[in-house]
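Visitor: okay, predicted coordinates and the sequence, questions at the end:
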Amino acid sequence: MKKWRLIVFAVPLLFYSLYTVAATLFIRTTSIGIRKKVRNGNGIVLTFDDGPNPLYTPKLLDLLAHHTIKAVFFVVGEHAENNPEIIQRMHEEGHSIGIHHYKHVSNWRLTPEQTRQQISRTAEVIKRITGSEPVFYRPPWGRFNLAAPIVSRRYETIMWSYILGDWKVRTCKETLAEKLRAIPADGSIVVLHDDGSNPEADDKAPAHMLSVLESYIQETTENGIRFLSPDELMMSGQGQSHVH
């Protein structure tokens, strides 16, 4: 009897592990179906997750506009729906607006159908506001399940070369500037966060991130380093295998 109880407990746990953790490890280790950098890129791609935020995202857009930098924003669908004017501004100013689920929920908590709904609902919000279909997808926390590569296949899945922990105020104050300066301009894709309302994040972290980012952009451009555009990111994947 004890043996059967163990089997009944172990089989669902094994399936869940294969569906979530193992799938994520396999995809991120092999880079099958995802992009972590721009091949042969001469510069850096700035990407921002979790917004739009009504306080911080407009300030970020002001900063990017001042330096004529185009970025990729992976937006949370419900945040986009609540702030359509910010999404419209992103679009009008030449940024790319990618999918980051309708709610900031991990693929590890979603069935295949729920995964599809999170992606498609966010795509519908973006298209309704901007009139354009999104082309990029990034799962929250960079977590996949076995269904995610299938239901997101119409989009380019963009991960990152560097994730810097800027969702914490302490990291922004103590190490973010140093981490940014260490990023090579070889097609690196950098992820930062313009909203701090999600689980494990600090509400005020984006304010500190923006301060550090402003200094970093100024220093980087003075050194002649380019920030690559979403178009350059998109073109780098055309005609290539998704195995990177």
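Guide: Good, I have the coordinates. Residues are numbered from 1 along each chain as shown.
Visitor: when you work out contacts or count neighbours from here on, use the C-alpha atoms and nothing else.
Guide: Fine.
Visitor: tell me where the protein has strands.
Guide: All strands of the chain, identified by DSSP state E, fall at 34-35, 44-49, 72-75, 96-99, 136-137, 156-158, 162-163, 188-193.
Visitor: mean neighbour count and distance to residue 181 added to the ones you listed, as JSON lines?
Guide: Below are those laid out as JSON lines (neighbours: other C-alpha atoms under 10 Å; distance: least, C-alpha to C-alpha, whole Å):
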{"stretch": "strand 34-35", "mean neighbour count": "22", "distance to residue 181": "22"}
{"stretch": "strand 44-49", "mean neighbour count": "23", "distance to residue 181": "11"}
{"stretch": "strand 72-75", "mean neighbour count": "28", "distance to residue 181": "20"}
{"stretch": "strand 96-99", "mean neighbour count": "27", "distance to residue 181": "24"}
{"stretch": "strand 136-137", "mean neighbour count": "24", "distance to residue 181": "26"}
{"stretch": "strand 156-158", "mean neighbour count": "21", "distance to residue 181": "22"}
{"stretch": "strand 162-163", "mean neighbour count": "15", "distance to residue 181": "12"}
{"stretch": "strand 188-193", "mean neighbour count": "23", "distance to residue 181": "12"}
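Visitor: want to throw these into a markdown table with distance to residue 83?
Guide: Output for those, formatted as a markdown table (distance: least, C-alpha to C-alpha, whole Å):
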| stretch | distance to residue 83 |
| --- | --- |
| strand 34-35 | 29 |
| strand 44-49 | 15 |
| strand 72-75 | 11 |
| strand 96-99 | 13 |
| strand 136-137 | 20 |
| strand 156-158 | 24 |
| strand 162-163 | 26 |
| strand 188-193 | 17 |
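Visitor: which stretch among those comes nearest residue 178?
Guide: strand 162-163 (12.7 Å; C-alpha to C-alpha).
Visitor: quick one on the thing from earlier: specify the stretch among the strands of the chain that is closest to residue 220.
Guide: strand 44-49 (10.0 Å).
Visitor: take the one below as the second:
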Amino acid sequence: MMIVLIVSLLLLLFLCYGILPTVLIRTFSFRIMKYGDKNFRIALTFDDGPHPVYTEKLLDLLRSYHASAAFFVVGERAQRYPHLVERMSKEGHAVGIHHQTHSNSWFLLPHRLREEISGCAQSIKKITGNAPMYYRPPWGRFNLFSLSASRAYKTIMWSSINEDWKAAQGKEKLAERLKKDLGGGRIYLLHDSGDNPGADNEAPAVMLEALREFLEFAQQKGYRFVSLEELKKNNERG
């Protein structure tokens, strides 16, 4: 009986500390940004990098289409490949915080969460010379202290997610999903690294092929791929 009670209390604590804050914050968009205005503007965001192969190819692709993007980098990977983070910044892309390690906020105590955020921020500033403006927690998960720990940054979520971490769906299916979800003010979530639990290592290669097709399609429809700052300003005016 005592074991059942302890387990029940632990589950309740976990629910209140991690799952419930995540559901409430994301459902009611409390202090987060998920979309911009309804004009022909789109924001591309990429999580989990930098990756030594895929991030460079992605930057080449974005440059060829004059597309702005935001990269939510893992601090320890940024330290490993600083030239890629430096290139992101120099080419006009935003570099945001995605924790120092790819850690789940549900399992981070308050002091550890602050360390993950501040550590990543320091890594970015050391490489680019600029303090980051944006934050996105890994897996989009928050805990009871997330809003307090990240209050210095604008938290960016997404309004379009298409499971690009799964390589098996293939380029054609992913491209069609991206096209079907096309709309003004959308913030697309994509990944330039597949080196995390639940992701396929080769998934970014599929994403890049689908993204090339989507960039061409969206631009032909009159859409522009803009910075989060431009999307945010237009959303605030609306």
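Guide: Received, thanks. This structure is a prediction, so every number in the text was calculated from the model and none was measured.
Visitor: thinking again about what came up before, what's the closest of the strands of the first structure to residue 210 of the first structure?
Guide: Residue 210 of the first structure lies closest to strand 188-193 among the strands of the first structure, at 9.5 Å (C-alpha to C-alpha).
Visitor: contacts for the closest one, please.
Guide: Contacting residues not belonging to strand 188-193 of the first structure are listed as 36-38, 41, 43-51, 159-164, 166-167, 206, 209 [C-alpha atoms under 8 Å, 6 or more residues apart in numbering].
Visitor: what's it aligned against in the second structure?
Guide: The aligned range for strand 188-193 of the first structure in the second structure is 186-191, by TM-score structural alignment.
Visitor: in the second structure, which residue is closest to the centre?
Guide: For the second structure, residue 47 is the residue whose C-alpha lies nearest the centre (C-alpha atoms, centre = their mean; 4.2 Å).
Visitor: now the helices for the second structure?
Guide: Here the second structure has its helices, by DSSP state H, at 2-14, 20-28, 54-64, 75-80, 82-90, 110-128, 146-149, 170-180, 203-220, 228-237.
Visitor: could I get the ones you listed in a markdown table, plus columns for distance to residue 101 of the second structure?
Guide: A markdown table is the format used below for those (distance: least, C-alpha to C-alpha, whole Å):
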| stretch | distance to residue 101 of the second structure |
| --- | --- |
| helix 2-14 | 21 |
| helix 20-28 | 19 |
| helix 54-64 | 18 |
| helix 75-80 | 6 |
| helix 82-90 | 15 |
| helix 110-128 | 7 |
| helix 146-149 | 16 |
| helix 170-180 | 28 |
| helix 203-220 | 19 |
| helix 228-237 | 23 |
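Visitor: out of these, which gets nearest to residue 140 of the second structure?
Guide: Nearest to residue 140 of the second structure, of those and by C-alpha to C-alpha, is helix 20-28 at 7.9 Å.
Visitor: and that closest one, what's buried?
Guide: 21, 22, 25, 26 (16 or more other C-alpha atoms under 10 Å).
Visitor: alignment lookup: the last one to the first structure.
Guide: Matched by TM-score structural alignment, residue 26 of the second structure corresponds to residue 28 in the first structure.
Visitor: for its match, which residues are in contact?
Guide: residue 34.
Visitor: likewise residue 234 of the second structure?
Guide: Per C-alpha under 8 Å, 6+ apart, neighbours of residue 234 of the second structure: 36, 37.
Visitor: again with residue 54 of the second structure
Guide: 192, 193, 204, 205.
Visitor: what is the nearest of the residues you listed to residue 229 of the second structure?
Guide: Of the contacts of residue 54 of the second structure, the one sitting nearest to residue 229 of the second structure (C-alpha to C-alpha) turns out to be residue 192, at 21.1 Å.
Visitor: so stretch 123-138 of the first structure matches what in the second structure?
Guide: Under TM-score structural alignment, stretch 123-138 of the first structure corresponds to residues 121-136 of the second structure.
Visitor: measure the matching stretch end to end?
Guide: When the termini of stretch 121-136 of the second structure are compared using C-alpha to C-alpha, to the nearest Å, they are 12 Å apart.
Visitor: for the alignment partner in the second structure of residue 214 of the first structure, which non-adjacent residue is spatially closest?
Guide: Following TM-score structural alignment, the counterpart assigned to residue 214 of the first structure within the second structure is residue 212. Using C-alpha to C-alpha, 6 or more residues apart in numbering and skipping residues adjacent in sequence, the residue nearest residue 212 of the second structure is residue 61, 7.2 Å away.
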